[in-house]
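1. sequence first, then the predicted structure:
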Amino acid sequence: MDRWRRTHGALQRAALELFAEQGYDATTVTQIARRAGVSEMSLFRHFATKDALVLDDPFDPLIGEAVVARPADEAPMRAVVEAVRETLAGRSEEVVPVLRQRLRIVAEAQSLDGALERNSAATAAVIADSLVSRGVERDAARVVAAAVIAGLSAALLEWAGRGDRRLDQALNEALDVLGGASACSGSTT
């Protein structure tokens, strides 16, 4: 692992530790940098803002590539749902502890109200751009991207708060609903 990645990881670990110990709002970037053994300037080279330490998402480019790689005749919503499913397949359990911790921090910190949604705008833009590159009209691409992001955000926050389900189960159920599967399993209506 190169120096940049080691420092990046050390900063995120230090931030999450401090946020868990004293709360997001009570933790300063100076404390995070000090715990990680770097200067504040180094911290800001890696993360433009304090909230980026919690919200940084490495999956956006991977999801975009997976959307572009889906079959050309696939409906936009199905392409995105399956691209997200492919991107996250087999990775969910390796990120579970950190993701749950991050989502709880976001849910508990008053200063992060709306941060998940703002951060998700970048993911939505990647998805929309990938759909446009497949020939989907920009307006339709934005609607699909927004729907998927909203659905996944709701599922992730619910998962983080409950703690009684596996991440892959929560994500797959949300993706099934987004992809058009019934939201009421076992219904006899």
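-> Ah, there it is. Numbers count the residues shown, from 1 in each chain.

2. please count neighbours and contacts with C-alpha atoms only from this point.
-> Noted.

3. roughly how far is the helix ranked longest in the chain from the heart of the chain?
-> The longest helix of the chain (DSSP state H) is helix 138-162. Computed by Cα atoms, centre = their mean, to the nearest Å, the separation of helix 138-162 from the middle of its chain amounts to 10 Å.

4. another structure for you, compare them:
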Amino acid sequence: METLTTRAAKDLRTRLAIQEAAIALCLDQGFAATSTRAIADRAGVSERTLFRTFGTKAAIFWYDAFLSRVVRALAPDPDPVAALVEAVRTAISTITPEQWALELGRRAVIIGEPDLIATGTQELNTGATQIAAILTPPLASPARAFDLLLFARFAVAGFGVVPVHADTTPGEWGAELEKVVHKAAHGALERS
């Protein structure tokens, strides 16, 4: 498991400040009516920092702090399903009420903006690629590496579609995410 360096912690704080500002403004004004200048001002950063951090306004909503915590908690293991379930449990156990509110807000903005849904593929692919890289043994065959990448992509895509409502608790969400990991490994239509 990786720990955050001082620089990484500062970068994470900047990301979260921008994301909090963007979510609040977009929930209040709508995505299209919210400017990057307004987001940067509310976050206390320059617009240049906003773009250096995220690249686009849409990318702000696709930075998934939870998925980043899963990646940081993930350790190589001969059993990739058990490893990913354990990483999900670890990430869920660290969610603060503020982070949970941010996750709910992020999802509310994405669901309310169909154009945002289409732009998320690259960000999700990055998370899945990181997961697969950790789970793939150094001497894995190309076929095994492919299977692990496919498993990671299925799991990450599944994480994104688990329903979350205002009354959903992180623990309930985590239990559903664990089911997704098993379905990603064994098939969505198989009995679990």
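-> Sure thing, it's come through. Everything quoted here is computed from the prediction, not taken from an experiment.

5. quick revisit: give the other helices and strands that the longest helix of the first structure contacts.
-> Packing partners of helix 138-162 of the first structure (3 or more Cα pairs under 8 Å, 6 or more residues apart in numbering; DSSP states H and E): helix 76-88, helix 92-108, helix 115-133, helix 167-178.

6. so it versus helix 92-108, what angle?
-> Here helix 138-162 of the first structure points in a direction 90 degrees away from that of helix 92-108 (axes from the mean of the first three to the mean of the last three Cα atoms, to 10 degrees).

7. go through helix 138-162 of the first structure and flag the buried ones.
-> By neighbour count with 16 or more other Cα atoms under 10 Å, helix 138-162 of the first structure contains the buried residues 141-142, 144-146, 148-153, 155-157, 159-160.

8. neighbouring contacts of that helix?
-> 76-77, 80-81, 100-101, 103-104, 107, 116, 120, 123-125, 127-129, 131-132, 165, 167, 170-171, 174-175, 178 (Cα atoms under 8 Å, 6 or more residues apart in numbering).

9. swap the cut-off to 7 Å and go again
-> 77, 100, 103-104, 120, 124, 127-128, 131-132, 165, 167, 170-171, 174, 178 (Cα atoms under 7 Å, 6 or more residues apart in numbering).

10. residue range for stretch 103-115 of the second structure in the first structure?
-> The aligned range for stretch 103-115 of the second structure in the first structure is 99-111, by TM-score structural alignment.

11. work out the gap between stretch 25-38 of the first structure and the centre of the chain.
-> 23 Å.

12. cool, stretch 173-181 of the first structure as well?
-> That offset, for stretch 173-181 of the first structure, works out to 18 Å (Cα atoms, centre = their mean).

13. now swap in stretch 50-58 of the second structure and tell me
-> Distance, centroid of stretch 50-58 of the second structure to centroid of chain: 16 Å (Cα atoms, centre = their mean).

14. now swap in stretch 173-191 of the second structure and tell me
-> 17 Å.

15. count the residues that sit near residue 12 of the first structure.
-> 22 (other Cα atoms under 10 Å).

16. max-length helix in the second structure?
-> Max-length helix for the second structure by DSSP H is helix 6-29.

17. contacts for that one?
-> So helix 6-29 of the second structure is in contact with 34, 39-40, 42-43, 50, 53, 60-61, 102, 105-106, 109, going by Cα under 7 Å, 6+ apart.
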